[in-house]
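Visitor: let's see this in three dimensions:
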Amino acid sequence: MSLRLNDTAPDFTAQTTQGPIRFHEWIGDSWAVLFSHPKDFTPVCTTELGYMAGIEKHFKERNTKLIGLSVDPVENHAKWAIDIQETQGHAVNYPMIGDTDLAVAKLYNMLPAEEPGTSDGRTAANNATVRSVFIIGPDKKIKLMLTYPMTTGRNFDEILRVLDSLQLTAKHKVATPANWKQGDDVIIAGSVSDDDAKKLFPDGWKAPRPYLRIVKQPR
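Guide: Prediction:
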């Protein structure tokens, strides 16, 4: 199936390193970051999982759960987690999905629906497209989708930045400009009329153009 932003994230049941889950139930009223990996014991993904383990506390502060996915079995994930901690210096405390039947990878359009077989005998090259990041809101809607090549490590600081933007703009009628980060000025959403903006932002705004209304970040 094809997925687009604001589609409902497909629900599924799966085995993880922390036991079985039903995805939507596991998310609950939190935000979630689902990030996938072509294969266990691969070098770039080892650094990624370790980095995410190191910054997981920042996601927790934002009411956001992390969950990894690989098509390899859960038992392999547990062994890989030892390597990750020893080489990257951080223990993986978030769950990792074992997707041996490729069901979740297909459900999220990371592999073709007609892809045959299971994880047995598959290589990282076979699974190159299983290397995506999804941010999912408490409403279970997909807020972000990114897919990276195998040779490029993901920038998870950027994922955290996007999450901050998503949470801010979900609460306030603003948008964030290029390279925005917490505390920077924001833009009044185009859907807000000037009359309504005066009520929402009584201190006024800067407007180098009528459509570009800049205000301080709401608190």
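Visitor: only C-alpha atoms for contact and neighbour calcs from this point on.
Guide: Fine.
Visitor: who touches the host helix or strand of L160?
Guide: L160 is part of helix 156-171 when elements are defined by DSSP states H and E. The contact list for helix 156-171 (CA atoms under 8 Å, 6 or more residues apart in numbering) reads Y51, M52, F59, I135, K143, V174, A175, T176, K181, Q182.
Visitor: keep only those of those residues that are in strands.
Guide: Mapping the contacts of helix 156-171 onto strands (DSSP state E) picks out I135, K143, V174, A175.
Visitor: looks like D40 contacts G68 (just checking).
Guide: No. Applying CA atoms under 8 Å, one finds D40 not in contact with G68, separated by 11.1 Å.
Visitor: residues contacting the top helix by length along the chain, please?
Guide: Ranked by residue count under DSSP state H, the longest helix found in the chain is helix 43-60. Contacts to helix 43-60, defined as CA under 8 Å, 6+ apart, come from residues 37, 65-66, 84-85, 88-94, 150-154, 156, 160.
Visitor: next, the angle from it to helix 156-171.
Guide: Interaxial angle of helix 43-60 relative to helix 156-171 (axes from the mean of the first three to the mean of the last three CA atoms, to 10 degrees): 40 degrees.
Visitor: what are the buried residues along helix 43-60?
Guide: Residues of helix 43-60 classed as buried by neighbour count (16 or more other CA atoms under 10 Å): C45, T46, T47, E48, L49, G50, Y51, M52, A53, G54, E56, F59.
Visitor: one more, for comparison:
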Amino acid sequence: MVNLGDVFPNFTANSTVGTIKLHTYLEDSWGVVFSHPADYTPVCTTELGRVAKLVPEFTKRNVKLMAISCDSVEDHHGWIKDIQSYNCLSGDFPFPIIADPDRDLAVTLGMIDPDEKTATGMPLTCRAVFIIGPDKKLKLSILYPATTGRNFDEILRVIDSLQLTAVKKVATPADWQQESHCMVLPSIPAEEAKKIFPEHKVHQVPSGKEYLRTTPVPK
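Guide: From the prediction side, this is the model:
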């Protein structure tokens, strides 16, 4: 199991583009590693197609993608044809799919779904999402059950927040979108906040505590 702030395991695995070593593959980019219960499954087919269409958005954010599924590379190549057909995609598939038939990565990364198994009783992975920073540390993880497909627009939104808050002294509120107002960190004293965020606003609340401070997105 990988905890927030841990260096993400530098695993080596076979994939649809050959052998990959994670840290070498990511270089200085951000990374999204996302798992799938199995090849030739309906929800996974929609998810991989959606991510393929969003590749330009991830690239714009300096993010590299990598999927993991508990089947062989040969199965992955066959499945990619179905993914492309169903999602109206053409050309080369834009990111690698890792093979994990022995569930080694699924166990190492804590991705086993306790309720989902294959027809032969083998455990399936949940729909995990790991976002890795350029420092190779885990910045965010989300675990969905096998029955629930992911919202990749939300994952892009989260990346925007992570990349902003990594360099600016702000936090992002509920449902935050790019160009929306941010929250000034509570750890910043009032006088310092005036200097760093001259346009910030202090919101008055019944407690009288001046902890709700909003500011336009810092440039």
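Visitor: ok, the contacts of helix 156-171 of structure 1 vs T13 of structure 1, which is closest?
Guide: If you rank the contacts of helix 156-171 of structure 1 by distance to T13 of structure 1 using CA to CA, I135 comes first, at 18.3 Å.
Visitor: what is the burial count for that closest one?
Guide: By other CA atoms under 10 Å, the residues close to I135 of structure 1 number 26.
Visitor: structure 2: which residue goes with that one?
Guide: Mapped onto structure 2 by TM-score structural alignment, I135 of structure 1 lines up with I131.
Visitor: any idea how far its match is from K21 of structure 2?
Guide: 16 Å (CA to CA, to the nearest Å).
Visitor: check which helix or strand covers D83 of structure 1.
Guide: Using DSSP H and E, the element containing D83 of structure 1 is helix 74-88.
Visitor: quick check: next helix or strand after that helix?
Guide: Counting by DSSP H and E, the next helix or strand C-terminal to helix 74-88 of structure 1 is strand 96-98.
Visitor: on average, how far is the helix or strand following that following strand from the matching bit in structure 2?
Guide: Of the helices and strands lying after strand 96-98 of structure 1 in sequence (DSSP H and E), the nearest is helix 103-107. After superposition onto structure 2, helix 103-107 of structure 1 sits on average 1.4 Å from its aligned residues (mean CA distance after the TM-score superposition for structure 1).
Visitor: picking up where we left off before, what residues are up against the match of I135 of structure 1?
Guide: By CA under 8 Å, 6+ apart, the contact list for I131 of structure 2 reads W30, G31, V32, V33, L138, K139, L140, S141, I159.
Visitor: against V104 of structure 1, how distant is the aligned residue in structure 1 for the last one?
Guide: By TM-score structural alignment, I159 of structure 2 lines up with L163 in structure 1. As for L163 of structure 1, its distance to V104 of structure 1 is 23 Å (criterion: CA to CA).
Visitor: I'd like the contacts of helix 156-171 of structure 1 written out as a markdown table, with distance to L111 of structure 1 added.
Guide: Formatted as a markdown table, those follow (distance: CA to CA, whole Å):
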| residue | distance to L111 of structure 1 |
| --- | --- |
| Y51 | 25 |
| M52 | 24 |
| F59 | 28 |
| I135 | 19 |
| K143 | 20 |
| V174 | 35 |
| A175 | 33 |
| T176 | 32 |
| K181 | 33 |
| Q182 | 35 |
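Visitor: report the two of those residues separated the most.
Guide: Checking the contacts of helix 156-171 of structure 1 with CA to CA, the most distant pair is Y51 and V174, at 30.5 Å.
Visitor: any idea how far A146 of structure 2 is from T214 of structure 2?
Guide: Counting by CA to CA, the separation of A146 of structure 2 from T214 of structure 2 is 38 Å.
Visitor: over to Y25 of structure 2?
Guide: Taking CA to CA as the measure, Y25 of structure 2 falls 38 Å from T214 of structure 2.
Visitor: what about the residue in structure 2 that I55 of structure 1 lines up against, distance to L48 of structure 2?
Guide: Residue mapping for I55 of structure 1 onto structure 2 gives L54, with TM-score structural alignment as the criterion. Using CA to CA, one gets 10 Å for the distance from L54 of structure 2 to L48 of structure 2.
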